[in-house]
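J.: Output the structure for:
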Amino acid sequence: MISVRNGNSMKRAKSSWASRMVMLLIVVLILMAGGYGYSTMIEPGLLDITRPVIVVKQLPESLDGLRIVQFSDTHIGEGYSLQQLDELIEKINEERPDLVVFTGDLIDKFRLFTEGRERLPQSLAKIEARLGKFAVYGNHDRGGGASTYYRSCMEEAGFKLLVNESYPIEMPGERRLVISGLDDYLLGQPEEEAVWSSLEEKDYNVVLVHEPDAAAQWKTIHPLDLILAGHSHGGQVQLPFIGPLIVPPLAEKYVEGHYELESASRSRHLYVNRGIGTTRKKVRLGSKPELTVLTLRHTPA
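T.: Below is the predicted model of the structure:
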């Protein structure tokens, strides 16, 4: 009798273990399905409005409290519609920015985006900024035949498209606010010296560039104060304790957020925006679309 009882106990134990394994498998499949649904249908449609404060000791008094709104990598097309862009523009204007900057990759696949080409500059023209709107080329703006359209679109919308050039803004006092932009590093022709030679130590110099890792080579360029970039999408998919699974070329060192960079003579800051849209696959996980509202401060508020 003892052996029969032991046999029955072992059968019940095996059956219980099998049941637990089946339940665990079901839970895992549910989590995977939920994660897939969230990453493809929910998170790509969210918006994280980040509000970094950049503290600069030598900041001119006229720039204390300056608000810069940065958006990037909209990749308009199948994964991001003009209606979504219009909603984003409303949020940008609600921030009442002093400056608005776009750091590249407006349309995802230019040759497939035909119906909205006429309307797109009309939407972007609704963006309001007290001191101006500025943009640079991204790799998607240079590739696929998009280059000429991108220039005309941004200029029609009231953006100053900066291609290896600088644009000074006169401010009260002796120091100017200078916005510079470099051409795309993957498909364009960036001419760094053309920009560096136009910068003056006395000014507050902001540089726009699509690919953030270009800034890693600028340690000896002294008159740079703030660098704004995009391109990375924050990896689009990030996992806890692992980080981004895949990042594009020239966005491997600086992936997202605020970095204080080494500089010989003054504090230098880089901010990498995670972008708005997606490319290749409409998926985001742990890397929400981002609108950056950046404030310059002489001292912490």
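
J.: When you work out contacts or count neighbours from here on, use the C-alpha atoms and nothing else.
T.: OK.

J.: Now do the contacts for Ile26.
T.: Going by Cα atoms under 8 Å, 6 or more residues apart in numbering, Ile26 touches no other residue.

J.: mind running it again at 10 Å?
T.: Ile26 is in contact with 20, 32, counting by Cα atoms under 10 Å, 6 or more residues apart in numbering.

J.: do Asp184 as well
T.: 103-104, 136-142, 163-164, 190-191, 209-211, 214.

J.: Out of those residues, name the ones that lie in strands.
T.: Among the contacts of Asp184, none falls in strands (DSSP state E).

J.: Could I have the PyMOL command that selects the buried members from the residues you listed?
T.: PyMOL command restricting the contacts of Asp184 to the buried ones, with burial defined by 16 or more other Cα atoms under 10 Å:
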select buried, resi 103+104+136+137+138+139+140+141+142+163+164+190+191+209+210+211+214
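
J.: what's the distance between His75 and Glu211?
T.: To Glu211, His75 is 15 Å away according to Cα to Cα, to the nearest Å.

J.: What of Arg280?
T.: The spacing between Arg280 and Glu211, counted by Cα to Cα, is 18 Å.

J.: Give the buried residues for stretch 163-181.
T.: For stretch 163-181, burial by neighbour count (16+ other Cα under 10 Å) applies to 163-167, 175-181.

J.: now, the most widely separated pair of those?
T.: Spatially, the most separated pair among those is Val163 and Arg175, at 23.1 Å (Cα to Cα).

J.: Please provide the structure for the following sequence as well, for comparison with the first:
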Amino acid sequence: MKYLMRIVLAAIALLVFMVRNAFSENLVKKTIKLPTQKKFRPFNLLFIADVHRRIIKAESLNFPIDIIIIGGDLVERGVPLERVANNIKLLSAYAPVYFVWGNNDREVDETSLRKIFDYYGVIVMDDISVPLFGNDQLRLVGLDHFAYKPNGFENAFRDVKKQDTVIFVSHTPFDFWKVKAPYSADLLLAGHTHGGQIRIGPFGMFRKGAIEWKRNRVELISNGFGTTTLHLRLGAPAEFHLLTITHSIDARE
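T.: Model prediction:
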């Protein structure tokens, strides 16, 4: 009986730990240098993905922000639109907000969601690229992966030139391998996988979120800020990212 009680208490403690992990607010800070021919002023980029049912708190954003990118799954079925509007209102008070669609976002009424975005000036990245800070050679490219458009990549990169410094965002990291000639990007951002969400040591359904410096680009896959269905985390705590983006001069033609 004594050992059974210990097992029960250990199970309860683990469950509480997993719930706390699911609702934690881990801010990951990194400085990233991107190659460019045209210098730009360093800026702070807040990347947050997979909010799902969570409420974003003002006290979690007590630092300078120049641009905010929402990497999809801001919402899911059953989440009140009022909560979404409050999250967007809070974020848009800090900096311009850009959004890509995730697989759960269209579980709510898309028209109503777009009205919220329009009201708060959120730019929806529907297979488009936009210049940042008035610099035509510094571009954000957003892909609406879950619209399943055969020409999505072509439209997204249509206005991108070879010499441009490119930040690419899609909800799913499974698009990263597609960003190759004739397309290219210097920083790639995604969420979707929740870092496996529940991991046993090194093992999980998906790879744990990470920032990886590769030969010619940087790839960030976030564990995500929220959860869906099972609001537990183990080995892949909730996170969002503050990236200080600066430049290094390269010899692009």
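
J.: all strands of the stretch 151-300 of the first structure, in order?
T.: Along the stretch 151-300 of the first structure, counting by DSSP state E, counting those that start in this stretch, strands occupy 159-161, 165-169, 177-181, 204-208, 226-229, 238-239, 243-244, 257-261, 268-272, 290-297.

J.: and the third one, which stretch of the second structure?
T.: Counting by TM-score structural alignment, strand 177-181 of the first structure lines up with residues 138-142 of the second structure.

J.: The last one now?
T.: The alignment of strand 290-297 of the first structure onto the second structure (TM-score structural alignment) spans residues 239-246.

J.: Measure the mean distance from that stretch to the first structure post-superposition.
T.: Mean deviation of stretch 239-246 of the second structure relative to the first structure after superposition (mean Cα distance after the TM-score superposition for the first structure): 1.2 Å.

J.: can you give me how far that stretch is from the chain middle?
T.: 10 Å (Cα atoms, centre = their mean, to the nearest Å).

J.: Kindly report the same for stretch 152-168 of the second structure.
T.: 19 Å.

J.: Kindly report the same for stretch 199-211 of the second structure.
T.: 17 Å.

J.: buried ones in that stretch?
T.: Under 16+ other Cα under 10 Å, the buried positions of stretch 199-211 of the second structure are 199, 204, 207-209.

J.: Stretch 241-249 of the second structure too?
T.: 241-247.

J.: which stretches of the stretch 1-150 of the first structure form strands?
T.: Taking DSSP E, counting those that start in this stretch as the test, the strands found in the stretch 1-150 of the first structure are 48-50, 53-55, 67-71, 99-102, 132-135.

J.: Quick one: closest of the ones you listed to Val272 of the first structure.
T.: strand 67-71 (9.6 Å).

J.: equivalent range in the second structure for the closest one?
T.: The aligned range for strand 67-71 of the first structure is 44-48, by TM-score structural alignment.

J.: burial measure for Val166 of the second structure, as a count.
T.: Using other Cα atoms under 10 Å, Val166 of the second structure has 29 other residues around it.

J.: What's Val136 of the first structure aligned with over in the second structure?
T.: By TM-score structural alignment, Val136 of the first structure lines up with Val100 in the second structure.

J.: Provide a list of residues in contact with that match.
T.: For Val100 of the second structure, the contact set (Cα under 10 Å, 6+ apart) comprises 49, 69-74, 123-127, 141-146, 169-171, 190.

J.: what about Leu208 of the first structure, distance to Glu191 of the first structure?
T.: For Leu208 of the first structure, the distance to Glu191 of the first structure (Cα to Cα) stands at 13 Å.

J.: Now for the two: what residues contact both?
T.: Common neighbours of Leu208 of the first structure and Glu191, using Cα under 10 Å, 6+ apart, are 163-164, 181-183.

J.: can you tell me which residues contact the aligned partner of Val272 of the first structure in the second structure?
T.: Per TM-score structural alignment, the equivalent position to Val272 of the first structure in the second structure is Ile221. Residues near Ile221 of the second structure by Cα under 10 Å, 6+ apart: 49, 171-173, 188-195, 207-212.

J.: Tyr38 of the first structure too?
T.: Tyr38 of the first structure touches 32, 44-45, 283-285, counting by Cα under 10 Å, 6+ apart.
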